[in-house]
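Participant: no sequence for this one, just the structure:
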C-alpha cells in the first residue's frame, strides 16, 4: 500500500457487532457477556480462595488448578471489558496503549491455557503411574519451576505477537473489524500484506495447540495402560480422578480446533458470526473450568459445603 496512507495511530475504532443494529440486541448480548464474566470471576476466585485457605489442599494438583483459574481470569477479563464498553457503554474508541495491552493479555491467556492443561495431565500421570513417588517428583521446587516456565512461555509468545503488532505501520482508517483488540483485527488495520502475519500466528498457534495436545494424549495413553492393570473398583476411582481434567481438555481443544478449521479452510462467515465464534471459544471453556473443579473435585466440593453450612441461619424457637 502507499506510504501516504500510513499515519501515527493514537487510538482504534472497534466496529463490534455490525449485525446487531437495534440497541435491544446490543444490550442483550452485552448483558449476557457481563453475566458470563461475573460467573467466571466468581468460580475462579472461589477456587483460588478455597485452595489458598486450606493447607490440606496445598498439593501440586490444586496448585495447578489455581494456575488455571488465574489464567482464565487474565484470558477473559481483558477482552470482556472492551466488549462491554462497546455493547453497553457504546464507547468504541480504544487508545493505542490499552489496545496493545489487551492484545498482550489475550495472547498471554491463549498461550498459557494449553500449557496449563498439559501440566495438569502430567500431574494426573504421575499420581496414577507413580503414586508412591508423587510428592517426590512433584515437590515444591519442581512445581514452582513448572509454573514459572508456563508463565515464561506465555509471556514469550504474547510479547512476540504484541511486539510484531506494535511495529506495524497502521493506516489512516484505524477501524478494527472485531469486538476487541485481537491480533487478526490489528493486522488487517495495518498497511501491510496480512498473509505473512496470518501464516506466522497460525503456524505458531497451531504448533502450541498440537504440541500440548500431543503431551496430553501421551499422558492419557500411559494412564489407560496402567489403569487396565487395576481392579474394576480401582478403575472407577482413577476415572473419577481424571474426569474433571478430561472435561476441561474437551471443552478447550474442540472449540479451538473448530476455530482453526473454520478460519483457515475457506468457510465464509459474516463478521458477527466470526466474532461470536471467537468469543464463544474464549469465554466458554473459561466458564466451564472453575465450575467443573468446584462440582467434580471432592475436596473442593466438601469445603464449599462446609462454607455454606456455616452460613445457614438457625431460627430461634
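Facilitator: All right, it came through fine. In this text the structure is predicted, and so the values were computed from the model without any measurement.
Participant: all contacts plus neighbour counts: C-alpha atoms, from now on.
Facilitator: Noted.
Participant: Which positions in stretch 86-103 come out as buried?
Facilitator: Residues 86-88, 92-94, 99-100, 102-103 are the ones in stretch 86-103 that count as buried (16 or more other Cα atoms under 10 Å).
Participant: Kindly report the same for stretch 147-165.
Facilitator: 147, 150-151, 153-155, 157-159, 161-162, 165.
Participant: Same question for stretch 134-142.
Facilitator: Buried, per 16+ other Cα under 10 Å, within stretch 134-142: 134, 137-138.
Participant: quick revisit: make CSV from the buried residues of stretch 86-103 and add distance to residue 47 and secondary structure to it.
Facilitator: Putting the buried residues of stretch 86-103 into CSV (distance: Cα to Cα, whole Å; DSSP: H, G, I helix; E, B strand; the rest coil) gives the following:
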residue, distance to residue 47, secondary structure
86, 30, helix
87, 30, helix
88, 29, coil
92, 34, coil
93, 35, strand
94, 32, strand
99, 30, helix
100, 30, helix
102, 25, helix
103, 26, helix
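Participant: here's the one I want to compare it with:
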C-alpha cells in the first residue's frame, strides 16, 4: 500500500485545558526545569573538579546527570512554552525529532542505571577485584555501549513510526510526541507495530529492571558477611540508587510494557520519568552522600575564596 501523509503538524492537548491551571503549571514546571538543569550541572561540575570523586560510581553519576538534562530538555521547554499559547502545535519533523530524543536519552538512562548497579555489585560483592575489573577503560566502554544501545533502540522506534501513513486527525492527547499516541493517529491497522513497540521498549525496561532487582538481592545477601560499618556504607550508597531506579522504572515500565491504550493517565505518569525523576536525582544522590556534599562545600569555598581575592 502506498504511504500517504497529509499531516504536516500535530496539535497537543497538553496537561490541562484550564487557563488558570496552565498559568500555575507554567510557573511550577519552569521552576522544576530550572532545578533539573542547575542541580544536574552542579553534580557534573562537582565530579569533574573534585579529586576525591574519581571513582567509577561518580564517573557514571556525572553521565547520568548529563543524560537527565538532555532527557528533560527534549520535552520540558516545549511543554512549558505551550502553557502560554492556546494552540499547541509541533511540526511533523519536530514531532519525529522529539520522539527520537525521548527514546534515545530515556533508553540511555536505563542502561546507565543498570551499569551503575553492576558497579555497586562489583564494589560490594567482589571488593578485592574491583580496581582490576572497573578500570577507566571498562567504565568508558560501558558508557559508550549505553549511548549506542539508546541510539539503536531509538532508531527502531523512530523508523517504525515514520513508515506509518498519517492522513488525519492530528490531535495528540499528550504533551510530547511518543509512540503510543502516534500509533492511534495512523491511518492503518497498527496492532503488529504496537506489539513490536512493546517488545522493544517494554522488554528493555522490564529486563533491565529485573537485572537491577537480582543484582540488589545478591548485594543484600552478601552484606551479611560484612562488618556493621561496611554494611552501613554499602546500604547508604545503594539506597540512593534503588530510590532513583524505582522512581524512573516504575512509571516507565507502566507506560511501555502494555499495548497502546486510551488511558488518559499516561501523560500524568510520563511527568514522573521526564520531569520529576531528573529533578530528584541530584537531591537523592547529594542528600544521602557525604562525599558529594563535602566536595560541593569545598568547591563553594574555593569559589568564595577566589572571588574574594579577585575583589581584593
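Facilitator: Structure's in. What do you need? Nothing here was measured: the structure is a model prediction, and the numbers come from that model.
Participant: before we move on, the earlier item: looking at the buried residues of stretch 147-165 of structure 1, spot the one nearest residue 295 of structure 1.
Facilitator: Taking Cα to Cα as the measure, residue 295 of structure 1 lies nearest residue 147 of the buried residues of stretch 147-165 of structure 1, at 24.5 Å.
Participant: For the closest one, give me its contacts.
Facilitator: 64, 67 (Cα atoms under 8 Å, 6 or more residues apart in numbering).
Participant: Looks to me like it is in a helix.
Facilitator: Yes: judged by DSSP: H, G, I helix; E, B strand; the rest coil, residue 147 of structure 1 forms part of a helix.
Participant: follow-up on the earlier one: taking the buried residues of stretch 86-103 of structure 1 together, which two end up most distant?
Facilitator: 88 and 100 (21.9 Å).
Participant: And residue 14 of structure 1? What does it align with in structure 2?
Facilitator: Alignment note: residue 14 of structure 1 maps to residue 12 in structure 2; criterion TM-score structural alignment.
Participant: How about residue 78 of structure 1, nearest residue that isn't a chain neighbour?
Facilitator: residue 102 (5.6 Å; Cα to Cα, 6 or more residues apart in numbering).
Participant: How about the contacts made by the one you found?
Facilitator: 78-79, 181.
Participant: Under the alignment, what does it map to in structure 2?
Facilitator: Using TM-score structural alignment, residue 102 of structure 1 lines up with residue 98 in structure 2.
Participant: now residue 292 of structure 1
Facilitator: Aligned partner of residue 292 of structure 1 by TM-score structural alignment: residue 284.
Participant: now the helices: where do they sit in the stretch 101-250 of structure 2?
Facilitator: Assigned by DSSP state H, counting those that start in this stretch, the helices in the stretch 101-250 of structure 2 fall at 130-133, 136-162, 179-185, 191-222, 228-256.
Participant: Count the neighbours of the alignment partner in structure 2 of residue 211 of structure 1 for me.
Facilitator: Residue 211 of structure 1 maps onto residue 207 in structure 2, with residues paired by TM-score structural alignment. Neighbour count of residue 207 of structure 2, defined by other Cα atoms under 10 Å: 11.
Participant: so residue 82 of structure 1 is in which element?
Facilitator: helix 60-87 (DSSP states H and E).
Participant: For that helix, which helices and strands make contact with it?
Facilitator: For helix 60-87 of structure 1, the packing partners by 3 or more Cα pairs under 8 Å, 6 or more residues apart in numbering; DSSP states H and E come out as helix 23-52, helix 96-129, helix 140-166, helix 271-296.
Participant: Recalculate using a threshold of 7 Å.
Facilitator: Helix 60-87 of structure 1 is packed against helix 23-52, helix 96-129, helix 271-296, with contacts defined by 3 or more Cα pairs under 7 Å, 6 or more residues apart in numbering; DSSP states H and E.
Participant: of all these, which lies closest to residue 71 of structure 1?
Facilitator: In terms of Cα to Cα, the element of the helices and strands packed on helix 60-87 of structure 1 nearest to residue 71 of structure 1 is helix 96-129, at 5.7 Å.
Participant: quick one: the closest one to structure 2 mean distance?
Facilitator: When structure 2 is superposed, helix 96-129 of structure 1 averages 1.1 Å from its matched positions, counting by mean Cα distance after the TM-score superposition for structure 1.
Participant: shouldn't residue 78 of structure 1 be in contact with residue 104?
Facilitator: No: with contact defined as Cα atoms under 7 Å, residue 78 of structure 1 does not reach residue 104; the gap is 9.3 Å.
Participant: Look at these two and report which has more neighbours.
Facilitator: Per other Cα under 10 Å, whichever of residue 78 of structure 1 and residue 104 has more neighbours is residue 104, with 27 against 21.
Participant: which ones are touching that one?
Facilitator: Neighbour list for residue 104 of structure 1: 158-159, 162 [criterion: Cα atoms under 7 Å, 6 or more residues apart in numbering].
Participant: Please tabulate those residues in JSON lines, including the columns distance to residue 169 of structure 1.
Facilitator: Below are the contacts of residue 104 of structure 1 laid out as JSON lines (distance: Cα to Cα, whole Å):
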{"residue": "158", "distance to residue 169 of structure 1": "19"}
{"residue": "159", "distance to residue 169 of structure 1": "18"}
{"residue": "162", "distance to residue 169 of structure 1": "14"}
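Participant: quick one: which of these is nearest to residue 309 of structure 1?
Facilitator: residue 158 (43.0 Å).
Participant: Please say which position in structure 2 that closest one maps to.
Facilitator: In structure 2, residue 158 of structure 1 lands on residue 154 (TM-score structural alignment).
Participant: With residue 71 of structure 1 instead?
Facilitator: Per TM-score structural alignment, residue 71 of structure 1 is aligned with residue 67.
Participant: dump the residue contacts of its match.
Facilitator: 105, 109.
Participant: where does residue 11 of structure 2 fall, helix, sheet strand or coil?
Facilitator: Assignment for residue 11 of structure 2 (three-state DSSP): strand.
Participant: Of the helices and strands packed on helix 60-87 of structure 1, which stretch is the most buried?
Facilitator: helix 96-129 (a mean of 22; mean count of other Cα atoms under 10 Å).
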